[in-house]
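Participant: Next come a sequence and a model predicted from it.
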Amino acid sequence: MTTQITATDLRAFTEDWLDWYRAQEERLAGPHGFLAITGLHWLDDRPRRFPDAPGAWSTAADGVTVALDDGEELVVEGSPVRGEHHFGVIPERGGVDAVWGDAVIEVAKRGGNDIVRPRHPDAPLRAAFAGTPAYAPHPRWVSKGRYVAFDEPRPTTVGAAVEGLEHVYDAPGRIEFELDGRALSLTAFPGHGAGRLMVLFTDSTSGVTTYAANRALTVDAPAADGSVVVDFNRAVNLPCAYTDLATCPLPPAENRLPVAIEAGQKIPRERGGA
């Protein structure tokens, strides 16, 4: 982008970024957002009860089952359930939210494992949340790039915030761009929404001013000519930056950028950030 930025341009750019930032924080700190998680429970074939969810939970080849005691009830897809309830096979990175009073019991699959992850609005982490530190936004961290599709999606295995866990993504291509005159590229994974892309990355600020393990960036669907906009001002922390009760993926090795991206979200206060 041009370096000729007027005060009016910068003010408008900042106001637009602030709208995005506030929406991001609202989602994170919502009543059933990631800050509301109180436990990460890994299921197996032995029915087990947990202190922050009703019922005894187990999983088998036909999927997840909960056995509710008398007086216990969940609401699944708008319908109350009692006794034994089968959630069926949960797809990888999929999940079902079961309502329990003012809490939500997330039933999901991560790294091939079925999990139960209760979310309570009064969770201490959510109650104490005071916002995420971030760099002041600036257009210098916006780059026009090019999306290069692979001949076919490449299965890409990455590590996770949970030791021993792995995630596999079908990477559809890479994003090539320049920053301060330096040619860089990032392997892209499918994002949320038609054609959108998601990149996981680290850079020279990781572990210094930004979260050490990862940050994520959403890129809108490429134009017909493959052009994309890479805006590092909107680099976000994944849930593992705030809580150990998350299974976030780590970036592939080629996404460790050899530059300092002094933009986007910083180390959360929950992890000792300023």
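Facilitator: Received it, and whenever you're ready, just let me know what you need. This one's a predicted model, so the numbers in the text were calculated from it and none came from an experiment. Residues are numbered from 1 along each chain as shown.

Participant: contacts and neighbour counts: CA atoms only from here.
Facilitator: OK.

Participant: what does stretch 257-270 rub up against?
Facilitator: Applying Cα atoms under 8 Å, 6 or more residues apart in numbering, the contact partners of stretch 257-270 are 129-138, 141, 184, 201-205, 209-211, 232-237, 241-242, 273-274.

Participant: same thing but at 6 Å, please
Facilitator: Stretch 257-270 is contacted by residues 132-135, 203-205, 209-211, 232-236, 242, 273 when judged by Cα atoms under 6 Å, 6 or more residues apart in numbering.

Participant: which SS state does residue 24 fall under?
Facilitator: helix (DSSP: H, G, I helix; E, B strand; the rest coil).

Participant: ok, structure two:
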Amino acid sequence: MSTHAQQQAAREWERWHEERTATVSAPYGPLSLTGTHWLADYPEGRIPAVPGRWREEGGALVLDAAPEDGLTVDGKPFAGEVRLGADRGPVDASRAAHEGRRLVVLSREGLWAVRVFDPESPARRAFRAIEATPYEPRWAVPGTFRPYPDARTVRVENADGVERGLGLAGEIAFELDGAGHTLQVAVEPDGSLWAVFADATSGNSSYRFRFLRPAAPDAEGAVTVDFNRALLPPCAFADHFICPFPPPGNTLPVAVAAGERQRADG
């Protein structure tokens, strides 16, 4: 990589880092998550942190609210019953809200939950920065995506201690300092890749695991593996996320001293 290309890549990384910091610290970013409340834990339908009565019915959550609950649905004061599916868009576009808090409906493996995002969360108030290593060319290497003949699902522990399925569609092969490595990856709807990985820095100078999101490979499977853009998972910002741990084989034996490393509070 030429000096000019390195300088441009470093500038692009700086912009990426600034955008990441803004996204994380936004009013309804991951720092604002104050609870993930599984309906199975509240068979009577009353979640202490959330107004209204909630129940599962026919593949959806039904919310029964009284006027005094102070809830809104689709931006309007709500009383009565409404069926809510899982929210899949931005948090601030969730259908239900309460006094500035967004109530996000979540479904995982047939279980339903209500998540609460509060811009006044202690974590958001305490946040100062994402500690990250400045761009270094050596951490951006060419790789090859090798799809599996058939997609597979492995059971992995999640950050909340529950084992869940993690879908994997192939692996990327690459070299670091002359040694070959592979990471198992999922393929996102837009064709980009997603890996959950750990390395020799995990739990020490960096968070216990991180995400990597390479762009979609080309027709020959070529892909850039850029650890400068290793991401902290959402559970690094709030304890109530259920991020998957790395699957077997995704712990690299080298120290990847690159990308996002830790959350820093002031």
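Facilitator: Ah, there it is. Remember, it's a predicted structure, so these values are computed and weren't measured experimentally.

Participant: List buried residues within the contacts of stretch 257-270 of the first structure.
Facilitator: Among the contacts of stretch 257-270 of the first structure, those classed as buried by 16 or more other Cα atoms under 10 Å are 132-134, 203-205, 209-211, 232-236, 242.

Participant: and which of those is nearest to residue 226 of the first structure?
Facilitator: residue 232 (18.8 Å; Cα to Cα).

Participant: That closest one: what's it in contact with?
Facilitator: With Cα under 6 Å, 6+ apart, residue 232 of the first structure has these contacts: 141, 263, 264.

Participant: likewise residue 85 of the first structure?
Facilitator: 65, 66.

Participant: Which residue of the second structure is paired with it in the alignment?
Facilitator: Correspondence of residue 85 of the first structure to the second structure, assessed by TM-score structural alignment: residue 82.

Participant: Give the aligned range of the top strand by length along the first structure in the second structure.
Facilitator: Secondary structure of the first structure read by DSSP state E shows that its longest strand is strand 142-159. Per TM-score structural alignment, the counterpart of strand 142-159 of the first structure in the second structure is residues 140-157.

Participant: neighbour-wise, which of the contacts of residue 232 of the first structure leads?
Facilitator: residue 264 (25 neighbours; other Cα atoms under 10 Å).

Participant: Quick check: closest non-adjacent residue to the aligned partner of that one in the second structure.
Facilitator: Per TM-score structural alignment, the equivalent position to residue 264 of the first structure in the second structure is residue 259. Spatial nearest neighbour of residue 259 of the second structure, excluding adjacent residues (Cα to Cα, 6 or more residues apart in numbering): residue 228 at 4.2 Å.

Participant: And residue 24 of the second structure, by the same measure?
Facilitator: residue 30 is the one closest to residue 24 of the second structure (Cα to Cα, 6+ apart), at 5.8 Å.

Participant: Could you do residue 124 of the first structure as well?
Facilitator: That would be residue 36: by Cα to Cα, 6+ apart, it lies 7.8 Å from residue 124 of the first structure.

Participant: Just give me the match in the second structure for that neighbour.
Facilitator: Per TM-score structural alignment, the equivalent position to residue 36 of the first structure in the second structure is residue 32.

Participant: right, and its match touches residue 117 too?
Facilitator: Yes - counting by Cα atoms under 6 Å, residue 117 is a contact partner of residue 32 of the second structure at 5.0 Å.

Participant: Against residue 250 of the first structure, how distant is the residue nearest to the spatial centre of the first structure?
Facilitator: Centrality entry for the first structure: nearest residue to the mean C-alpha point is residue 238, 4.3 Å, by Cα atoms, centre = their mean. Distance from residue 238 of the first structure to residue 250 of the first structure, counting by Cα to Cα, to the nearest Å: 10 Å.

Participant: Equivalent analysis for residue 126 of the first structure, please.
Facilitator: 24 Å.

Participant: do residue 156 of the first structure as well
Facilitator: 11 Å.

Participant: Looking at these two, which is more packed in?
Facilitator: residue 250 (23 against 14).

Participant: Identify the residue of the second structure aligned to that one.
Facilitator: Residue 250 of the first structure maps onto residue 245 in the second structure, by TM-score structural alignment.

Participant: List the residues that contact its match.
Facilitator: Contacts of residue 245 of the second structure by Cα under 6 Å, 6+ apart are 157, 158.

Participant: Try it again at 7 Å.
Facilitator: Shown in contact with residue 245 of the second structure (Cα atoms under 7 Å, 6 or more residues apart in numbering): 156, 157, 158, 159, 196.

Participant: And these, which is closest to residue 72 of the second structure?
Facilitator: residue 159 (30.8 Å).

Participant: Can you give me the distance of that closest one to residue 243 of the second structure?
Facilitator: Residue 159 of the second structure is 5 Å from residue 243 of the second structure, by Cα to Cα.

Participant: Now do the helices in the first structure.
Facilitator: 7-28, 124-127 (DSSP state H).

Participant: List just the one of the ones you listed that sits closest to residue 49 of the first structure.
Facilitator: Of the helices of the first structure, nearest to residue 49 of the first structure by Cα to Cα is helix 124-127, at 21.6 Å.

Participant: For that closest one, give me the average deviation versus the second structure.
Facilitator: Once superposed with the second structure, the aligned residues differ from helix 124-127 of the first structure by a mean of 1.0 Å; criterion: mean Cα distance after the TM-score superposition for the first structure.

Participant: what stretch of the second structure does that helix fall on?
Facilitator: Using TM-score structural alignment, helix 124-127 of the first structure pairs with 122-125 in the second structure.

Participant: How far does that stretch sit from its chain's centre?
Facilitator: Mean-position distance between stretch 122-125 of the second structure and its chain equals 18 Å (Cα atoms, centre = their mean, to the nearest Å).

Participant: Now do that stretch: everything it contacts.
Facilitator: For stretch 122-125 of the second structure, using Cα under 7 Å, 6+ apart, the contacting residues are 25, 31, 32.

Participant: ok, the last one to residue 262 of the second structure distance?
Facilitator: Yep, that's residue 32 of the second structure we're talking about. Counting by Cα to Cα, the gap from residue 32 of the second structure to residue 262 of the second structure is 17 Å.

Participant: what does the first one give?
Facilitator: Shown here: residue 25 of the second structure relative to residue 262 of the second structure, a distance of 14 Å by Cα to Cα.

Participant: how near is residue 49 of the second structure to residue 36 of the second structure?
Facilitator: Distance from residue 49 of the second structure to residue 36 of the second structure, by Cα to Cα: 10 Å.
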